[in-house]
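*Asks:* sharing a model prediction with you, sequence too.
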Amino acid sequence: MGLIYALGAYLSWGIVVPVHFRLLDSVPAGSILAHRIVWSSVLVVGLLAILRRRVRNPFPLRRRHLLLVVSAGLIAVNWLLYLVAVQSGHMLDASLGYFINPLMSVALGALVLGERLRPVQAVAVGLAAAGVILAVVLAGHLPWLSLTLAASFSLYGLVRKVVGVDAMVGFAAETFLLLPAAGLYLVLAAPAVVNGDPVRLGLLLLTGATTALPLIWFAAAAQRLTLSTLGLMQYLAPSCLLGLSVLVYGERLEPHRLVLFVLIWLALALYAADSFRAARRTKEPPEPAAAGPDRPGMRSF
C-alpha cells in the first residue's frame, strides 16, 4: 500500500494538479489560490474530525509553533508561483524548480542545521549550482521562477522541520492562518469568476481535494516506505510535469534549459545513488569481530 500511496501523491502533483489548473486558465491565479485555501480548510476540518485519534496533539503550544505563520506564508507564495507558472505556459520552469528543490534542501540542511554532507552529496550540490550558473551564462538571465519555487519550498521544509508538529495539524494550522486573507480577498477584491458556470464552480471546489489529498497520501506513504525509496520517487512528479509541458502543451526545451536539466539529472543521480548506498549500509548487520590471538572468543578493541 505504501507504493500505491506514493504513486498517488506524486502522479497527482505531476499530472492531475497541473491539468486541473490549466482547465482553470480563465480564472486569475489569485482567485484560484484563495479558493484553494478556503476549500482545503473545509476538507481538513472533516479529516481532523475523522482521524482525530491518529493525529498527534500539539498542546501545550511551544514558542517554535509561531513559525507556522512563516511556513503558511512560504507555502502560499509557492502555491501562487506554481499557479502562475502553469497558467502562463511555464511548466518547464516549475518542473526545473522541483528538480532543484531536493538539492537546495540538502544545502540548507548543511548551512542552517549543521548537517554534514557526504562527499558525493557535496559534489551533487556543486553540479546543480554549476548548472544554474552555466544556464545563466547561456541564456543571459537567471531562471527566477524556478529558483524562487525551489527556494520557497525548501525554506518551507526547513521551517516545518524546526517546528516539529504533526503533518495534518501543521497543514490545518497553515490553511486556517491563511483563511482570513483568502476569505476577504474573495469577498472584497476578487473578480466574479463562476458566473453561473457549474463546471467552473466544480473545478474550484475540487482545488481543496487536489491540495489536501496528495499531502495525506504522501504522509501515509512516508509511514510505510523507507526514506530512500520515498526520496527516489520524489523525482516522479517533476518528470511528469516536464513530459506534460513538452509533449502535451508544446513548450520548447531551449538549449540552455537542456544543459541545465542534464546537469541537474546528473546531480540527482549521484545524490540518489549515494543515499541508496548509505541506506543499505545502515541496514547491514555488523560483522562479528575476529577473536584475538591471545584471548579466544573475546572481541578486539
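*Replies:* Arrived safely, thanks for sending. Residues are numbered from 1 along each chain as shown.

*Asks:* make it CA atoms for all contacts and neighbour counts henceforth
*Replies:* Noted.

*Asks:* which other residues reach the helix or strand hosting residue 131?
*Replies:* Assessed by DSSP states H and E, residue 131 sits inside helix 119-139. By CA atoms under 8 Å, 6 or more residues apart in numbering, the surrounding residues in contact with helix 119-139 are 100, 103-104, 106-107, 142-143, 256-257, 259-261, 263-264, 266-268, 270-271, 274.

*Asks:* also this one, for the comparison:
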Amino acid sequence: MNIDRKGILYAVAAYGIWGVFPLYWKLLAHVNSLEVLVSRVIWSFVFTLLFIIVIKQRKLIIEDIKSLWKNKKLFLSLLAASFVISCNWFLYIYAVNNNHVVDASLGYYINPLITVVFGMIFFKEKLSKMQISAVVVAFIGVLSLSIGYGEVPWLALLIALSFASYSALKKQTVLNATRGLVIETMLMLPVAVVYYIYIMSTKKISFLHVNWQTDLVLVIGGIVTAIPLVLFAKGAKLLPQYIIGFIQYMTPTIVLILGIVLYHEPFTKTELISFMFIWLSILIFTFSTIFESRKRIQIQETANADI
C-alpha cells in the first residue's frame, strides 16, 4: 500500500469517527452536558498522557512544557486554544443531547469557510475570487436560514466560530497533535477537577451515582476523543491540504444524516434551501482549492524544469 492510500485511510477513519460522535454522546443524554465536558477533559488527559508514556515520548512532552513556559506568548495562545476547544466540545455535546444535531452539522459545514476568513483577517492570507464567492454564498445560506427561523442560528455559528478560533490559535503553535492534546487538557484540568468537586458537594453528579454503564461511557470518552486526533495527525502528514479539506466534509454529512434519519429532527424547506447554499459554497470552495493547488504545482514544476 502506498503512502497516499494510507493517508486517505487515516483521514477517512478520523473524520468518520467524528461523524458518528452523536451516537456516543447520546448515550450520555441523561448526564448534564457540563459534566460530560469536564469528564471528557479529565479522561482525555489521563489516556493521552498514558499513551505518551507508552510510546516513550515523556521527555519530549516535558521539553514541550518547558518551551511553552519560556515563551509566554505561545503559552497564552495555547491556553486560549484550550479554553476555546473546551467551549466547542461543550457546544457540540449540548447540541447532540438537546436535539440540535442538524445545527451541529451546519456548524461544521460552515467552519472551514470561517477558518478561511480568519486566515484572511489575522494572517493576511489572500483569497481567490472563487473562494470569496464561496464565502458569500455560504453567508447567503446562513442569512436565508435566519430569515426562515426568524432568528440567527446561534448554536451552529458558535460551533463554527469556536473551532475556527481554535484553528487560528493552534496555527501559532508547532506542537505534536497528541502531546498538544495532553497539554491542552492539562491546562483545563484544574477547572475540570474544581467543577467535579463542586457537583459532588451538591450531589448533582452522575459519575459513580447512576450505573456502571454510565461510568464506563464517561471514562471511555477520553479514549474516543484521543483516537481520531491521532489518526488525523497521521493522515495530515501524508496528504496534501486540499484532500484533507475535501475529506473533512464527511463529518458534518454523517452528522446531518444521523440527525434527520435516526433522530428525526426537522428538516423543512427552510433548512433545505439554506443547506443547498452551503453545499454550493463548499463545491465552489473545494474546486477552487484544488485548482489553485494544481496551479501552484504546475508553476513549481515549470520552475524546476527551467533550472
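*Replies:* Nice, I can see it. As the structure is a computational prediction, the values presented were derived from the model and not from experiment.

*Asks:* and the buried ones among the contacts of helix 119-139 of structure 1, selectable in ChimeraX?
*Replies:* With 16 or more other CA atoms under 10 Å as the burial test, the buried ones among those are selected in ChimeraX as follows:
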select :100,103,104,106,107,143,256,257,259,260,261,263,264,267,268,270,271,274
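
*Asks:* the helix holding residue 131 of structure 1 against structure 2, how far on average?
*Replies:* After superposition onto structure 2, helix 119-139 of structure 1 lies on average 1.1 Å away from the residues it aligns with, using mean CA distance after the TM-score superposition for structure 1.

*Asks:* contacts for the helix or strand following that helix?
*Replies:* Sequence-wise, the next helix or strand downstream of helix 119-139 of structure 1 (DSSP H and E) is helix 144-163. With contacts defined as CA under 8 Å, 6+ apart, helix 144-163 of structure 1 is touched by 64-65, 67-68, 70-71, 74-75, 77-78, 81-82, 85, 93-98, 100-102, 104-105, 108-109, 170.

*Asks:* could you tell me where helix 144-163 of structure 1 falls in structure 2?
*Replies:* The alignment of helix 144-163 of structure 1 onto structure 2 (TM-score structural alignment) covers residues 154-173.

*Asks:* go on, stretch 89-107 of structure 1?
*Replies:* Going by TM-score structural alignment, stretch 89-107 of structure 1 lines up with residues 99-117 of structure 2.

*Asks:* can you map out the helices along structure 1?
*Replies:* Counting by DSSP state H, residue ranges of the helices within structure 1 are 2-11, 17-22, 29-50, 68-87, 91-112, 119-139, 144-163, 167-184, 198-205, 207-224, 227-233, 236-243, 255-283.

*Asks:* next, format those as TSV and append distance to residue 59 of structure 1.
*Replies:* Conversion of the helices of structure 1 to TSV gives the following (distance: least, CA to CA, whole Å):
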stretch	distance to residue 59 of structure 1
helix 2-11	29
helix 17-22	34
helix 29-50	15
helix 68-87	14
helix 91-112	27
helix 119-139	37
helix 144-163	13
helix 167-184	11
helix 198-205	32
helix 207-224	21
helix 227-233	28
helix 236-243	34
helix 255-283	34
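
*Asks:* residue 3 of structure 2 against residue 238, yeah?
*Replies:* Yes. Assessed by CA atoms under 8 Å, residue 3 of structure 2 is found in contact with residue 238 at 6.5 Å.

*Asks:* looking at those two, which one has more neighbours?
*Replies:* In this comparison of residue 3 of structure 2 against residue 238, neighbours counted by other CA atoms under 10 Å, the higher total goes to residue 238 at 17 against 11.

*Asks:* near the closest residue to that one other than its chain neighbours, how many other residues are there?
*Replies:* Computed as CA to CA, 6 or more residues apart in numbering, the closest residue to residue 238 of structure 2 that is not its neighbour in sequence is residue 7, at 5.0 Å. When neighbours are counted by other CA under 10 Å, residue 7 of structure 2 registers 23.

*Asks:* what's residue 7 of structure 2 aligned with over in structure 1?
*Replies:* Under the alignment (TM-score structural alignment), residue 7 of structure 2 pairs with residue 2 in structure 1.

*Asks:* ok, that match to residue 211 of structure 1 distance?
*Replies:* Relative to residue 211 of structure 1, residue 2 of structure 1 is positioned 20 Å away (criterion: CA to CA, to the nearest Å).

*Asks:* same deal with residue 244 of structure 1?
*Replies:* Taking CA to CA as the measure, residue 244 of structure 1 and residue 211 of structure 1 are separated by 19 Å.
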